[in-house]
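Asker: one predicted model, sequence on top.
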Amino acid sequence: MLNEKLKRLCNVGLRGSTLASKFLLVFFLARLLSPAELGLFGLLSATIGYSLYILGFDFYTFSTREILKVPKSQRGSILKNQASIFLVLYIIALPLLSIVFIKGLLPWKYAAWFFTLVVLEHLTQELGRLLIAVSEQLAASIILFLRQGIWPILAVAAMSFSKDLRTLDFILAAWCIGATFALLLGVFILFRAGLSGWSAKVDWQWILRGLKVSSALLVATLAIRGVLTLDRYWVQSLSGFEVLGAYVLFISIGNALMSFLDAGVFSFVYPELIKAWHSRDIPKFRAELAKLAGQTTIVSALFFGIALLAIEPLLHWLGKDLYITYQSIFPWTLLATTLYGVGMIPHYALYAMGYDRSIIYSHLLSLPLFTASAWLSSNYSATLAVPISVCGTFLFILLWKSASLFLLRYEISSQNASNTAKA
């Protein structure tokens, strides 16, 4: 029992350290790099993050359930199937991703870093998901810490002591080294797991079935993540890389709210929501939903207030006038991420109840809504067009999901009342 508690404590500590490291990295880069370099780093990071969905096709949503259905002796065949579809997706997707360089959206000098990081990040991400699925949470957290937590600390420390290292190339090299160590450790752990079944033939029928399952949610995921990738490209096209650097800094502060909510609220409450709904324990479901709403609202309100108070002294500490000049962007990015966080209340309720259709529709509509809004508002303010449009998009998603949940609960209440009357 003590050993299990120690593992859980280490797991929470590693994930907390990773979140803190990611949160602080952008602050120190804003101090040590030029705003234009920070903007380019944000653009590269967002594009790499978006590319992972294309490479992975959200196939894990199918394979994770499948691998838990079979004994250890057959899991190698599942992983072989998954590796086969990933190879096909790499052959198709990696050449297509070069469009961002061919069209001049990203400089060619960073192409090698980009493709290396896309592959490393995807493989380590899939290994982490696999380890979580087979109840190796601590190993998954160690890999995550190597992939996202330790290298920023070491890189910032080195840059603080040596001005020659204060370059974007050094940051990307450190990222590659961290991801490589994470990948090697993941492969070692997988090798030691003693999985068998590797000699089985690739089951393409199984793969096609998995693609059908994963593709439904993938399109919606690509749409909502598209908003959080296209926004950076739009800011850069309207105002240049320096203003993009300010936008990346401000949106990163807001995104810290989601990290806190994920780690401190959502990961604890939404599994209980699912259990309560599937056991048809409606009073418990309502109690858990109320807990989710209350904790999310309190954390979001506190974060919003503290961030508004802290932003000015923080910007003075960074010592870059450009960030102060464009401080007007910050309230909008903060409001956008707050709306996104609050929108997860109806999101998790709908997800727990198995009503994915409302979630998918709202995400599909978000990208064209953002595009139209940014295009129209850019005629009035090049600086605020994108953050205001992101804000409006997340407000729309919040209202859509809330209305869907309200109508669904009304429909269920009406059905229950009708069934009671018949009885």
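Answerer: Received, thanks.
Asker: from now on I want contacts and neighbour counts done on CA atoms only, so please keep to that.
Answerer: Will do.
Asker: so which residue is dead centre in the protein?
Answerer: Centroid-nearest residue in the chain: residue 49, 7.7 Å away (criterion: Cα atoms, centre = their mean).
Asker: what sits against that one?
Answerer: residue 118 (Cα atoms under 8 Å, 6 or more residues apart in numbering).
Asker: does it belong to a helix or a strand, and which?
Answerer: Per DSSP states H and E, residue 49 falls inside helix 35-56.
Asker: go on, residue 156?
Answerer: Using DSSP H and E, residue 156 falls in helix 150-161.
Asker: packing partners of the next helix-or-strand element following that helix?
Answerer: Going down the chain from helix 150-161, the next helix or strand is helix 168-192, by DSSP H and E. Applying 3 or more Cα pairs under 8 Å, 6 or more residues apart in numbering; DSSP states H and E, we find helix 168-192 packed against helix 111-133, helix 137-144, helix 150-161.
Asker: TSV please, covering these and showing distance to residue 258 and mean neighbour count.
Answerer: Below are those laid out as TSV (distance: least, Cα to Cα, whole Å; neighbours: other Cα atoms under 10 Å):
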stretch	distance to residue 258	mean neighbour count
helix 111-133	19	19
helix 137-144	17	22
helix 150-161	20	17
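Asker: so what's residue 165 closest to, chain neighbours aside?
Answerer: residue 159 (5.2 Å; Cα to Cα, 6 or more residues apart in numbering).
Asker: for residue 189, same thing?
Answerer: Nearest one to residue 189, counting by Cα to Cα, 6+ apart, is residue 139 at 8.0 Å.
Asker: residues contacting the one you found?
Answerer: Neighbours of residue 139 in contact, by Cα under 8 Å, 6+ apart: 128, 131, 189.
Asker: same deal with residue 34?
Answerer: residue 242.
Asker: got the contact list for the nearest residue to residue 51 once chain neighbours are set aside?
Answerer: Excluding the flanking residues, the one nearest residue 51 by Cα to Cα, 6+ apart is residue 118, at 6.9 Å. Listed by Cα under 8 Å, 6+ apart, the contact set of residue 118 reads 48-49, 51-52.
Asker: also this one, for the comparison:
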Amino acid sequence: MKIYNLLIRGATLASRFVLVIFIARFLSTEELGAYSLFAASITYALFFVGMDFYTFSSREILSVDKSLWYGIIKNQYVFYIIFYFIGFPVIYSFFYFGFLPKHFIVWFYVMLVAEHLAQESMRLLVVLNRAFLANVALFIRSGIWVYAAVIIMFFNDDMRDVSMILALWLVGASISVLLAIPELWRIRNISADTSKISYAWMWKGLKIAAPLLVGTLALRSIYLVDRYSLNYFSNLSAVGIYSFYSSFASALLAFVDAVVVMQIYPKIVSSVKNNDFDGLAYYKKKFIKSVSILSVILVILLPIGVYILLLWMNKGEYIDYIPLLGILMLSSIVYSFALLPHYELYAHNEDKKIIISSLWAALVGVIVMPAGAYYFGVYGVAVGQVIAVIFLYINKILLLKKSKLYA
């Protein structure tokens, strides 16, 4: 990866943590909780309205001549419009059952459309081999507006509220969509496609994308039910405190993913495909050793860094719950180890088993996290998440052994 692409990616990743830190610094725990609920719900709803259809359409684009690309893209976006009409009434349940404050409803639908179009535009730029432009679009969508929000909150007391943050987020997502328009126009001009909208093609893609989406939605629900449970059985302040520490625990996961997983998992998949059992055993040991070492380092350094940060922020309400970080880091570490059997199953084309393990883990999470929230608050939810992730890990190992794929 070229250095400027790496810098843009790094700045985009850092923006997530910068925003949480400054919301916690300048806003109340309730406001951080409200923002966290909103952002987590948007992320989950994106899967539903998009149906992971890009996994099918991207492969279709890359398998035909450029002159046919525009016809595929046209059908892809018509598919999304159809699912807006299907998904929006279902998504209203977030507000109807009180999981999200109703005064956010307009913001939610507008942001959902902007975020989804931004996401699909970025994916399209990647498929069209415009990697740099895709990275710029991602930075505008997820990064630059965050730094603008931080500067505004730092210098203007009157602008320190969630609505300002949402407004800048909407601007960033909308601008990133505009970056893809020239590319779409260029493709349209070279298009030889005169076909009409193909609902049969959409149905074919849906049948391919939907099964894997079920597993994705199930697994992602673990990281949505936690916040919803706290909001329902406790309050937004508890959600804010939990979300603050959860963001740092997810930093551990993101770091392990970038440093270890992305480097080793292609080799694991390649070893499986080539029946290289010695290579598979070697890379599995390397994976376990690397994740273990990195986890130990982060378990030592991250709490120290967070504690120093909280002293600077002068936020005693967060310091009181610092043990929560340890529990959530344990969840991230177990999830990191669970990626090893996940990629083995993936390499063996055992998609069905991956889906099954995700569904069972989601079921466990849906049971234990609300119960934990009811009886023990933020600590109960965190322990419930650990239990769900451990179940995911064990289940994938058992599925590998049952299939006689475990080496």
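Answerer: Okay, I see it. Everything numeric in this text was worked out from a predicted model, so none of it was measured.
Asker: aligned to residue 62 of the second structure, what sits in the first structure?
Answerer: Aligned by TM-score structural alignment, residue 62 of the second structure pairs with residue 68 of the first structure.
Asker: distance of the aligned residue in the first structure for residue 112 of the second structure relative to residue 33 of the first structure?
Answerer: Under the alignment (TM-score structural alignment), residue 112 of the second structure pairs with residue 118 in the first structure. Using Cα to Cα, to the nearest Å, residue 118 of the first structure is found at 23 Å from residue 33 of the first structure.
Asker: aligned partner of the residue nearest to the centre of the first structure in the second structure?
Answerer: Counting by TM-score structural alignment, residue 49 of the first structure corresponds to residue 43 in the second structure.
Asker: for residue 189 of the first structure, same thing?
Answerer: Under TM-score structural alignment, residue 189 of the first structure pairs with residue 183 in the second structure.
Asker: would you list the contacts of residue 139 of the first structure in JSON lines and tack on distance to residue 416 of the first structure?
Answerer: Output for these, formatted as JSON lines (distance: Cα to Cα, whole Å):
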{"residue": "128", "distance to residue 416 of the first structure": "42"}
{"residue": "131", "distance to residue 416 of the first structure": "41"}
{"residue": "189", "distance to residue 416 of the first structure": "50"}
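Asker: closest to residue 313 of the first structure out of those?
Answerer: For those, the residue nearest residue 313 of the first structure by Cα to Cα is residue 128; the value is 37.8 Å.
Asker: ok, for the closest one, nearest residue in space, not its chain neighbours?
Answerer: That would be residue 140: by Cα to Cα, 6+ apart, it lies 4.7 Å from residue 128 of the first structure.
Asker: that neighbour contacts residue 124, doesn't it?
Answerer: No: with contact defined as Cα atoms under 8 Å, residue 140 of the first structure and residue 124 do not form a contacting pair (9.4 Å).
Asker: the match of residue 62 of the second structure - how many residues pack around it?
Answerer: Neighbour count for residue 68 of the first structure, taken as other Cα atoms under 10 Å: 12.
Asker: what residues are up against it?
Answerer: Counting by Cα under 8 Å, 6+ apart, residue 68 of the first structure has contacts 133-134.
Asker: buried set for the helix or strand harbouring it?
Answerer: Per DSSP H and E: residue 68 of the first structure is located in helix 60-69. By 16 or more other Cα atoms under 10 Å, the buried positions in helix 60-69 of the first structure come out as 60-64, 67.
Asker: what's the closest of those residues to residue 372 of the first structure?
Answerer: Nearest member of those to residue 372 of the first structure, counting by Cα to Cα, is residue 61, at 31.2 Å.
Asker: what about the closest residue to that closest one other than its chain neighbours, distance to residue 63 of the first structure?
Answerer: Nearest residue to residue 61 of the first structure in three dimensions, chain neighbours excluded: residue 214, at 6.1 Å (Cα to Cα, 6+ apart). Per Cα to Cα, residue 214 of the first structure is found 9 Å from residue 63 of the first structure.
Asker: and residue 106 of the first structure, by the same measure?
Answerer: 33 Å.
Asker: ditto for residue 24 of the first structure
Answerer: In terms of Cα to Cα, residue 24 of the first structure sits 34 Å off from residue 63 of the first structure.
Asker: same question, residue 380 of the first structure
Answerer: For residue 380 of the first structure, the distance to residue 63 of the first structure - Cα to Cα - is 47 Å.
Asker: mean deviation, the longest helix seen in the second structure versus the first structure?
Answerer: Criterion DSSP state H: the longest helix present in the second structure is helix 351-402. Compared with the first structure after the fit, helix 351-402 of the second structure shows a mean deviation of 1.9 Å (mean Cα distance after the TM-score superposition for the first structure).
Asker: surely residue 131 of the second structure meets residue 125?
Answerer: Yes: contact status for residue 131 of the second structure versus residue 125: in contact at 6.7 Å, counting by Cα under 8 Å.
Asker: where does the aligned partner of residue 325 of the second structure in the first structure land in three-state SS?
Answerer: In the first structure, residue 325 of the second structure lines up with residue 330, judged by TM-score structural alignment. Here residue 330 of the first structure is helix, with the state taken from DSSP: H, G, I helix; E, B strand; the rest coil.
Asker: leaving out chain neighbours, which residue sits closest to residue 330 of the first structure?
Answerer: Residue 330 of the first structure sits nearest to residue 250 (Cα to Cα, 6+ apart), 5.4 Å away.
Asker: now that neighbour: how far from residue 259 of the first structure?
Answerer: The value you get for residue 250 of the first structure to residue 259 of the first structure, if Cα to Cα is used, is 15 Å.
Asker: equivalent analysis for residue 157 of the first structure, please.
Answerer: Per Cα to Cα, residue 157 of the first structure is found 23 Å from residue 259 of the first structure.
Asker: ok, now residue 351 of the first structure?
Answerer: According to Cα to Cα, residue 351 of the first structure stands 20 Å off from residue 259 of the first structure.
Asker: isn't residue 303 of the second structure right next to residue 324, touching?
Answerer: No: in this structure, residue 303 of the second structure is not within contact of residue 324 by Cα under 8 Å, at 10.3 Å.
Asker: the two: who's more crowded?
Answerer: residue 324 (22 against 19).
Asker: who's in contact with that one?
Answerer: With Cα under 8 Å, 6+ apart, residue 324 of the second structure has these contacts: 242, 245, 378-379, 382.
Asker: so how far is residue 213 of the first structure from the equivalent of residue 201 of the second structure over in the first structure?
Answerer: Under the alignment (TM-score structural alignment), residue 201 of the second structure maps onto residue 206 of the first structure. Applying Cα to Cα, the value for residue 206 of the first structure to residue 213 of the first structure is 11 Å.
Asker: what of residue 377 of the first structure?
Answerer: Taking Cα to Cα, one finds residue 377 of the first structure at 38 Å from residue 213 of the first structure.
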